[in-house]
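In: Below are the sequence and a predicted model; questions follow.
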Amino acid sequence: MNGEAARLGGVAKIAVLRPNAVGDFVFVLPALHALKHAYPDAELVFLGKAWHADFLEGRPGPVDRVVVLPPIPGVGAPVDEPVDQQAVACFVERMRGEGFDIVLQMYGGGRYSNPFVMRMEARLAVGARADGAPPLHRWAAHVEPANRRLALLEIAALAGATLPWMQRELAVTPADREAAAQVLPAHHGDAAHGRLAEYGTTMPPPQGCDRPLVLLQPGSSDPRRCWPAERFVAVGDALARAGALVAVNGTAQEAGLVRRIVGGMRQPALDLAGKLGLGGLCGVLERAALVVSNDTGPLHLALAIGTPAVGLFWHTNLVDGAPLRPGLLRAAVSAQVRCSVCGADNRASRCPHQESFLHDISVDEVLGLAFAQLQSQPAVASSA
């Protein structure tokens, strides 16, 4: 760490650079809240992607405004991607004109992002620095693996920011709830309603008791992080037999996977593939008593909203993605490190195969965690 972590005086405008995907955005939420808590009168501007602007428009939270970055090599775009350098230069000039007091680099180790941040000429530039990356005014060492939420909070602390206690990191809007209502039955339970039957029984829920919603999330952008579909089928059936209303979510591109799971179940389940935007998904997650998910964006959205979850993780990914409220997550972790096709150790470098690395997580393990989570969480989830 370089520099004294003192709070800056006279701060009117702060920028945070993080043009990432959904899960990575969730990881930065505690740091954003800490910054807004430390500088409540400053405008907090998020430098991100178009989806950030769409998702955060009108959403209560620490971000006041989103500025969409143009393609910049190494900063939201591949290093070797041809870009319009004139457009990049014009963007930098526009950011200088904003007159940021503090710019925080929260995008990787800084090899490309730190020089980009320094071009904005803020009073204070803060961020992560990997070995060999250019320094900022204040910086923290970038190491992997590490809990991303805590690492980003460390960067915020370099700007004098501290985090207040929060039960929920991400706000759910009326529009989110309305979108969820379009795809869910009019009457179903949530975490505030009764408990499921114990694992291993086929007892239906008590008469007059609504069915708690359990959401299965079987997809991921990384096939190595995907638990086998037939095991989601077994988990869904067991939860439905115990009294849950089971829904299976996925993108439109994952519709085949979702249909395979819903069609393979002996118990009825809702197919939500391609039916939800990001806001609608937040609405569904808020109504869920439990989420069972691979390590992917919707899992981390659920945790940010305050919904209990069972997460399926490969090796050190749990270190990166662990929530600040540990009680919300029960994790099933695979210790498999070698590819089932070629035998290559994938900890330091990735082989070309796309096989799952979660085969050593059993159905019984996940069901045990799911029922334990459902039995222990109703009071917490209902007050989130």
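Out: Nice, I can see it.
In: rest of the way, CA atoms for contacts and neighbours
Out: Fine.
In: Need the distance between the two termini of stretch 36-45.
Out: 11 Å (CA to CA, to the nearest Å).
In: Can you spell out which helices and strands pack onto the helix or strand where Leu215 lies?
Out: Using DSSP states H and E, Leu215 sits within strand 213-217. In terms of contacts (3 or more CA pairs under 8 Å, 6 or more residues apart in numbering; DSSP states H and E), strand 213-217 is packed against helix 229-241, strand 245-248, strand 290-294.
In: Am I right that Ala128 is in a helix?
Out: No - assigned with DSSP: H, G, I helix; E, B strand; the rest coil, Ala128 falls outside any helix and is strand.
In: what number of residues lie near Arg96?
Out: 14 (other CA atoms under 10 Å).
In: gap between it and Phe25?
Out: 24 Å.
In: One more: Gly368?
Out: 30 Å.
In: Verify the stated contact: Leu299 with Ala309.
Out: Yes - using CA atoms under 8 Å, Leu299 is in contact with Ala309, at 7.3 Å.
In: Neighbour count for those two, which is higher?
Out: A count of neighbours by other CA under 10 Å puts Ala309 above the other of Leu299 and Ala309, at 29 against 26.
In: let's bring in a second model and compare:
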Amino acid sequence: MLHIFLFLILLAFGQSAPDYNDPYSPIFTDKAVYSWTDKVKMTIIAPSWNSDRHLIDTIGDTDDHPIKITTSEHSLEPYRFVETDVNSGVFTAEVILTGFDHDADGDGTFDTTPRTIGNGPTNGFLQVDRNSAITISFEFADGVVLVKSVPVRWNLGTISFVEDLFYLENSAVVRVVDADMNLNPEALDHLSIKLFSDSDVAGINVNAVETSESSGAFVATVSLSQSSPSSGNRLYSLPGDTIFAKYDDHTLPKPYTKSDNLEIKTFATVDSSIPPIDRIENLPITFSNSLGNLLESFSQDTTMQIVGTIKNDQEFKQKFVYIFQVKNDQNYVESISWVQGEISPKQILDVSQSWIPKESGKYHIETFVWNSIGDPTALSPSMSTLINVQ
């Protein structure tokens, strides 16, 4: 431990002047890759340049031993770095990248203000292209230049719902991650997301807000309504709907060109917290003749109407398939038919089908309420009624 402690002391204080033969001054950046409008935080460890252990020192702001922050076409020089604390030997600075003229959100106007200006430590702005690099060079001593380069790239954005399933009583949260839309690294940025559902294909445009300065992550929260039309941050949707969110990325990496854009899309499912089997009430069936009068006895070769009644106690309309199935006393299906429709909130609805028994005997009349024929889910328990045909 003593040897390590002495070694660190020598690193920080052992050199009273720059060592030409063994320059120790590593350069660090806070990221390995940057986007076009990022803030670049730089650190240079230069104990040899800790010239006064009782004061905050600066480096890089002289023509003799300058620090330069450059791209292939633009440069900030000399650029001043400031010691983090008295006698630390660690120097830092920041530069904000300002990109180039480009419409980043597809609204027809440029979203950046390209400029190169500043002399440090935190007032620098530097223009960059979408596929370039930033080079930090420090003339550590006469003729000894230390260099660090980091690439600048555009990124492919991603979009996702935070859950695969949302209940109507809750809100849906959608998240976009696109570092290229962090257009101002010192403020919360915004971007537009399109949301729509199976029940409202027109949908809504919502404003997603950056989660924190310079995060490049954006979140929008949308309420789901089965009774009110889409408006603002409210999306009309029904149980069983798929909801979609899409975002147009106008800052695409190579091999895309600068003028390309790409629609990025995701989806989730909406449902009610009420179990499907409890969503519609299937009431006992009744029987009537062709005039609508109730029947209490049944005869063969005589037409009867089988009348079913369903009740929707929910706050949303529901599509349904009502199935009539008649079985004889041998458990063979004599007749099967169905009625498809939609039942409104709080509505009580009668559905009926005619049937002519060809033979006397006992019959089971079964009724089912499903959401569809192709991909059926029961919306209520089935009902069965036994009748005797004379």
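Out: Okay, I see it. What you see is a predicted model; the values in this text were computed from it and never measured.
In: Could you quantify their similarity as a TM-score?
Out: The TM-score (TM-score structural alignment, normalised by the length of the first structure) is 0.24; 164 aligned residues with a CA RMSD of 7.2 Å.
In: Isn't Val40 of the second structure up against Thr92?
Out: No - with contact defined as CA under 8 Å, Val40 of the second structure does not count as touching Thr92 (10.6 Å).
In: May I have the residues that are in contact with Val326 of the second structure?
Out: Val333, Glu334, Ser335, Ile336, Tyr363, His364, Ile365, Glu366 (CA atoms under 8 Å, 6 or more residues apart in numbering).
In: buried ones in the helix or strand encompassing the fifth one?
Out: In the assignment (DSSP H and E), Tyr363 of the second structure maps to strand 361-370. Along strand 361-370 of the second structure, the positions that meet the burial threshold by neighbour count (16 or more other CA atoms under 10 Å) are Tyr363, His364, Ile365, Glu366, Thr367, Phe368, Val369, Trp370.
In: Between those residues, which sits nearest Ser352 of the second structure?
Out: Comparing those against Ser352 of the second structure with CA to CA places Thr367 closest, at 10.9 Å.
In: could you measure that closest one against Ser384 of the second structure, distance?
Out: Separation of Thr367 of the second structure from Ser384 of the second structure (CA to CA) stands at 6 Å.
In: before we move on, back to that, the strand holding Tyr363 of the second structure - contacts with which helices or strands?
Out: strand 318-328, strand 383-389.
In: repeat that with 10 Å
Out: When contacts are defined as 3 or more CA pairs under 10 Å, 6 or more residues apart in numbering; DSSP states H and E, strand 361-370 of the second structure sits against strand 281-288, strand 304-311, strand 318-328, strand 333-343, strand 383-389.
In: The first one relative to strand 361-370, how many degrees between them?
Out: When axes from the mean of the first three to the mean of the last three CA atoms, to 10 degrees is applied, the directions of strand 281-288 of the second structure and strand 361-370 differ by 140 degrees.
In: What's the first helix or strand after the longest helix anywhere in the first structure?
Out: Scanning the first structure for the longest helix, with DSSP state H as the assignment, gives helix 22-38. Next helix or strand after helix 22-38 of the first structure toward the C-terminus (DSSP H and E): strand 43-48.
In: about what we covered before: give me the common contacts of Leu299 and Ala309 of the first structure.
Out: When contacts are counted by CA atoms under 10 Å, 6 or more residues apart in numbering, Leu299 of the first structure and Ala309 have Leu216, Val291, Val292, Ser293, Leu329 as shared neighbours.
In: Same list, those, but as a markdown table with distance to Gly279 of the first structure and neighbour count please.
Out: Formatted as a markdown table, these follow (distance: CA to CA, whole Å; neighbours: other CA atoms under 10 Å):
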| residue | distance to Gly279 of the first structure | neighbour count |
| --- | --- | --- |
| Leu216 | 17 | 25 |
| Val291 | 16 | 27 |
| Val292 | 19 | 28 |
| Ser293 | 18 | 28 |
| Leu329 | 22 | 26 |
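In: how about those, which pair is most distant?
Out: Among these, Leu216 and Leu329 lie farthest apart (CA to CA), at 14.6 Å.
In: circling back: next, the angle strand 318-328 makes with the strand holding Tyr363 of the second structure.
Out: Using the same axes, to 10 degrees: strand 361-370 of the second structure against strand 318-328 is 160 degrees.
In: could the helices and strands packed on strand 361-370 of the second structure go into TSV alongside distance to Val173 of the second structure?
Out: Converted to TSV, these look like this (distance: least, CA to CA, whole Å):
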stretch	distance to Val173 of the second structure
strand 281-288	32
strand 304-311	33
strand 318-328	25
strand 333-343	29
strand 383-389	40
